[in-house]
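> Sharing a model prediction with you, sequence too.
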Amino acid sequence: MKKDFRDYIGATVILDDQQYSVGSLFSDRGIVELQSEKGGDAEISLERFRVLIANEKVLFDNNRHEHANRIYSPAQREKARCIRRLLNRDDQLLAQGLPWAMRHRKLTEEFANDPKFLAAGIGVPSIRSIQNYRKIRRDLGDAGLVPKDHLKGNRTARHDLLFEEIVLDLLEEFYLTSDRLSISEIVAVAGRRYRDACNEKRKTPKCCGYKAVKSITDNLPWLRVTKQRLGGDEARQRTVFAQDILKVEQPFDRVEIDCTTADIFVVDDEGNVVGRPTICAAIDSATGVILAMQLSLSAPSQSLVARTLKEMLVPKDDSFFDRHGISNRFQAYGRPLTIVTDQGSENGGDMIEAFVTAGSTEWQKNLPKHPWKKPFIERLFREISAFLQKLPGATCTAEIKRQDRTEKAMKEASLTLDDLETMLQVWRYDSYGMKPRRRVMNPLRSQESPTKCWRRLETTGFLDAPYTASEVRNMFMVRSEARTLFRYGINFKRLIYAGPELSSIIAKIGTGRKVEVCFDPHDIREIAVLDPDTGRHVPVRTKDPEMPAISFAELTEILEKTKPDPEEEIAARLVLAELAMAADKAGKSNKGLRSRRKAEIGRRKAREVNARSLHDKKVEMPLVDEAHAIPKPLKRPESYTRMVPR
């Protein structure tokens, strides 16, 4: 579903340290026209415009991300915009120190006769309603402000069993032999029979009108009715044609995610076999583009699925393509509307629920033993298996089955997990992404590569704006219990967090108060603290800036091993020392396949922690990092006359 172009007009764009505003967008040409107050308009491609949005270089006056913008009606979205305007104005009045009574009086004066409020058909809510709106926005975000008008009404049964039996008898008598019987005729005949039956039984008739008959027909088991009407074979064929769940029109309308065990053995750095890796991939149903692909030696887990989701939401930098030697530097990222998975335990948990709630994404879990309900990801894994059969260490080939080639595959294995990942990523972009194929979603039924199909749909439609880096980070935050504020900061899971934003909260509400804390289970370096006055979460970093990028589960294991003094502050050097000892111990363990696999997982985890810690020091961080940065000393301009001391 397209997003209205007018929502993007007027947005502020920071391009080459200059400020522009969006003048117009042409999706058919893939061009965005930018206007400057100083003159000198510019044009950029639509792809670069989306990259600027993801890098937080595009600013909107209103909170422009209506997470349910592609789900609710325009009238509902307009009501949500009005409520959001009112809450933003209330935040400004709160910052001025005005009490509730004066704030509500000013809000009434400003918005009572506002044209947009009058057009939306809403008035200025009461103080209690505004307080409820603030709580909803704090818990559910802007998506919670969208009115749920479509859920109103009485959904309980309004008819009795006698009337239902009469309607079902009529359907069995007439509908199975002829399709000329309309609902209106059923209402008339069933109403007469029902009233006659009530007179005989001396009971008061209940609802027996059109809505009552419609509720009965809507709840009929359609598959059984179709089989009785047409027969088993004909009903099965018509059901296949009638199923329209796979008809998608735009990228990210339907995304399928699944995990599988690769049909290949990999080795460690010393050449010892460590097992078969797990592949987690996400594919776009409209284009066939592989949106994300993650490899791991561990079993499928919530962490692996979360990494796949994060890769799908943000663009990749040039270092990713340089590291793997990819020629086709094609970027595909954005906001998924519907995600389809299986019933695996890895597709649930706190992080997945937080992502679904924050992104207003529909998460559909497929029925067990129904792989044809998600055919695109199953076809992708089949093509991956065909590619892996050509590599050394493959567990099967076109001629030999898996059970007959296991021992030979372990002897032939020579690729490390990093080597396999590089080969798969190159195949993903340069081979699979460029190979023409006939897809169901192509209206011309012609052969078209996934990359070319994405380019075509990108010009015929308009992709929704991607998430920013800070939004992606906050989407995977999990709520925790309230924590007490101290003078030095906040103590969370044996770590001390402090920063300028937290200091401002402490200065406003004082110490001893409890505040809500959200955290990323995979990164201990930053948490989010809820500001009680504004209702927004502010990021707070650890007091020790050298703290490595490990998960809270790994921190718990380190504390159980070291058992430090409960009153002692956990320092980064303790965590780093324990990580070094664990990596050294893992390097000496190579007795069996399971121990080697566990050791390789530990070594890779240590390398990933080191890489993430170093990478985050190089990339541009959000405002909290700028606040922690050491200010540069002022430098005297060379044009000034040098002062000579007396």
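Great, that's in hand.

> only C-alpha atoms for contact and neighbour calcs from this point on.
OK.

> Can you name every helix or strand that the lengthiest strand in the chain contacts?
In the chain, assigned by DSSP state E, the strand with the most residues is strand 18-26. In this structure, strand 18-26 makes packing contacts with strand 12-15, strand 31-35, judged by 3 or more C-alpha pairs under 8 Å, 6 or more residues apart in numbering; DSSP states H and E.

> ok, and here's another one to check against it:
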Amino acid sequence: MRLYVGIGTKFKLNERFFEIVEELERNLFLAKDLDYETVKQKFSLTELYKYLEAGTLQFRNGKENEESVKYDYEDFSMLPWEQREGAKYKHFVIKPLLQVSGEKLKPFIEERQKKLSEQGYKVSVRSIYRWLSDFLKSDGDIRSLVNNTHNSGPKEKLIQGEVDLIIDEVMDSLYKRRELANAKRVFYGVIHRIDTENQTRNQEDKLKSPSISTIRRRINDSDSYERDKVRLGHVEARKKHGSVQMLKKPTYPLQRVEIDHTPLDLILIDKNGLPLRRPNVTLAIDKFTGYPLGVYVGFEPASYTSVMYCLLHAFAPKTYLKERFPSVQNEWLAYGIPELLVTDRGKEFKSKHLSEASLQLDFELDHNPARKPWYKGSIERYFRTLNEGLVHQLPGTTFSNVFKKGDYNPEKNAVMMLEDFLEHLHIFIVDIYAQEQRGIRLSPARMWEKAVENGFSPAIPSSKLDWKVALMKLGKGSIQNTGIKKDHMHYQSKNLQELKIRLGIKGKGNIIKYKYDPSDISKIYVYDELEMQYIETLCTDQEYSLHLNEYSHKLFVAAANEESKNNVSISSIAAARAKSEELVKNQILSKKERSILARMSNDGSNTLLNNDKVNALDSKPEEEPEKPKKTQKEPVVQPVKTEYYENDTLDLDEDWGASYD
């Protein structure tokens, strides 16, 4: 849920309820205690954000009273499938009406109902009005559209929408391979996908296969640029359709935000003085002002992990700046939830994790067409400026153009650690790039300030739960006596076993959903659907898992698999980790091995924000479940061999773990 702080905003701080009644000056508010109305207290905007980041403050919807604003379910992604899809359907119905002003509403609703009816959707004008009203009253909270009953909603249309999505994905896969989307090829691909999907569905939820005539119509309606690119080739297609599209320009901050990744032309060193590899930067930039909104620097490949941390940084006010980097002169002004997030078509941006998070936090996703980078022109230009204006001035730079290198050895000259680079990066973003005027445009900082002076207010998440958990990765599993097993590890707690008993009493079985931070797999957050809260559940082997990221664990599992001939245990995996750490200690790593281990480290700019605490029932580590006695010796695990991953062709970063469908 997004929220704007101002007069009328209510919040809960350390079990006390307040309401902002006056803005004394810019970003300084007077709030009254709702239990003792004669008690008033001043709060700066920065103070409120620090409390929010620490998890001690939760904002409330200022338009409604305390009793009416609490939902029975905090996290939209944890609701049953039919409730989620029903809410998505209602959002689809009202979406074109969200920008219409009140006095013109009725004719637009009637026109929308007529158009939907022609498309086969049965919905009344009264229902559209009610759904729109509920959504607007909630400040755009998707949970306001959730039905309390599981059996309501246009189920047939929802299932048909899933079939349409499968058709699009099959066609996209052909375009990516530069193959023409022949109707028969698409048809057989769709049938195979649907058959596979139906294997895990109940009879009433099974998808229906489309006819080949339906496939032909979809191909004819598909993007003509993509078809011409396959038929004529890239160059001729660009000539025919043009290289620059006329895009609607945003008129205020956060209306359109672009996000992407790029490797930096720089080699950093680790705490032992060893050269690592080129770091990757994930950056979000506001299209209207040109102000960078959020950034994440790390060594792992572009993945949902880097997207998650970049967005966390983008949403949050940068209250850490002066304390962490006192050499930075100005404030980092830009923050907030965007209305529209524009991405490319990478799998990390099209993942179910980001899709569910966008609904929970109320921002729209737009994946720019394949091979059309000009749709994200702002961020592409910024990456060039970043490399040329900052990175190429630092020791350890690799340069993009090989002819510039000469005898320069970037590994030999790498002397900068990650923390030092982050300080340089903040100076560049906040004190240089954001302050520079380009042409006739004002500087990004001045454009942001001017928008605020004219009444603009950034939207932020309403609670710490929204801030972090909504962006975590999703998982699904079953509660056994030994806890939850995920990727050869067990997660166990007393609260988890109590949940299993309560679910059994209710006849709900032991299947649960959970969320987890891919940069620290030592714990998961199990969703208690009966109490509508999260249960923090720790890995039973904390010595192995503490501060271990998902990418590293996949490598250790792969190494243990290779050595143990698929007879993998947590002990053999831990042995693989120990061998890798020994190599680092002895500093005998090749360039490729250092590259792999850089990705495995948890080094990254995710430490900028206080992201440790999550609203969940705390847990203590449980004992590792007793293993059966073995008659043979534990296999000896050799060091992780990077030749398994020649040219990094093995995809280890996204889809190996348990995921929720």
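On my side now, so go ahead. If you're wondering where the values come from, they're calculated on a predicted model, not measured in any experiment.

> Superposing both, give me the TM-score.
Remark: TM-score between the superposed chains equals 0.59 [TM-score structural alignment, normalised by the length of the first structure]; 468 aligned residues with a C-alpha RMSD of 5.1 Å.

> hey, where'd the strands end up in the stretch 401-550 of the first structure?
Secondary structure of the stretch 401-550 of the first structure (DSSP state E, counting those that start in this stretch): strands at 437-438, 447-448, 478-479, 483-486, 489-492, 495-497, 514-515, 517-519, 526-530, 537-541.

> Out of those strands, which is closest to Leu579 of the first structure?
In this view, these are compared for proximity to Leu579 of the first structure by C-alpha to C-alpha, and strand 495-497 is the closest at 17.0 Å.

> for the closest one, packing partners?
Strand 495-497 of the first structure makes packing contacts with strand 489-492 when contacts are defined by 3+ C-alpha pairs under 8 Å, 6+ apart.

> sorry, back to before: can you list the strands of the stretch 401-550 of the first structure in TSV and add mean neighbour count?
Conversion of the strands of the stretch 401-550 of the first structure to TSV gives the following (neighbours: other C-alpha atoms under 10 Å):
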stretch	mean neighbour count
strand 437-438	14
strand 447-448	16
strand 478-479	18
strand 483-486	17
strand 489-492	20
strand 495-497	19
strand 514-515	16
strand 517-519	22
strand 526-530	21
strand 537-541	21
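
> got those strands as CSV, with distance to Asp28 of the first structure columns?
Formatted as CSV, these follow (distance: least, C-alpha to C-alpha, whole Å):
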stretch, distance to Asp28 of the first structure
strand 437-438, 24
strand 447-448, 19
strand 478-479, 40
strand 483-486, 52
strand 489-492, 51
strand 495-497, 49
strand 514-515, 49
strand 517-519, 42
strand 526-530, 41
strand 537-541, 39
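
> between the ones you listed, which one is nearest to Arg607 of the first structure?
When the strands of the stretch 401-550 of the first structure are compared for distance to Arg607 of the first structure using C-alpha to C-alpha, the nearest one is strand 526-530, at 20.1 Å.

> mean deviation of that closest one from the second structure?
In this overlay with the second structure, the average offset of strand 526-530 of the first structure from its partner residues is 3.4 Å by mean C-alpha distance after the TM-score superposition for the first structure.

> Between strand 537-541 and that strand, find me the angle.
For strand 526-530 of the first structure against strand 537-541, the angle between stretch directions is 150 degrees (axes from the mean of the first three to the mean of the last three C-alpha atoms, to 10 degrees).

> Go through the second structure and flag its longest helix.
helix 155-176 (DSSP state H).

> go on, the first structure?
As assigned by DSSP H, the longest helix anywhere in the first structure is helix 593-618.

> And that one, what's buried?
Using 16 or more other C-alpha atoms under 10 Å as the burial criterion, the residues of helix 593-618 of the first structure that qualify are 596-604, 606, 609, 613.

> now swap in stretch 273-283 of the second structure and tell me
Of the residues in stretch 273-283 of the second structure, those with enough neighbours to count as buried (16+ other C-alpha under 10 Å) are 274-283.

> what residues does that stretch touch?
Outside stretch 273-283 of the second structure, the residues within contact range by C-alpha atoms under 8 Å, 6 or more residues apart in numbering are 259-270, 292-302, 306-307, 310, 379, 411, 414-415, 587, 591, 594-595, 597-598.

> cool, and stretch 433-440 of the first structure?
By C-alpha under 8 Å, 6+ apart, stretch 433-440 of the first structure touches 289-290, 445-452.

> run the last query once more with 7 Å
With contacts defined as C-alpha atoms under 7 Å, 6 or more residues apart in numbering, stretch 433-440 of the first structure is touched by 289, 445-451.
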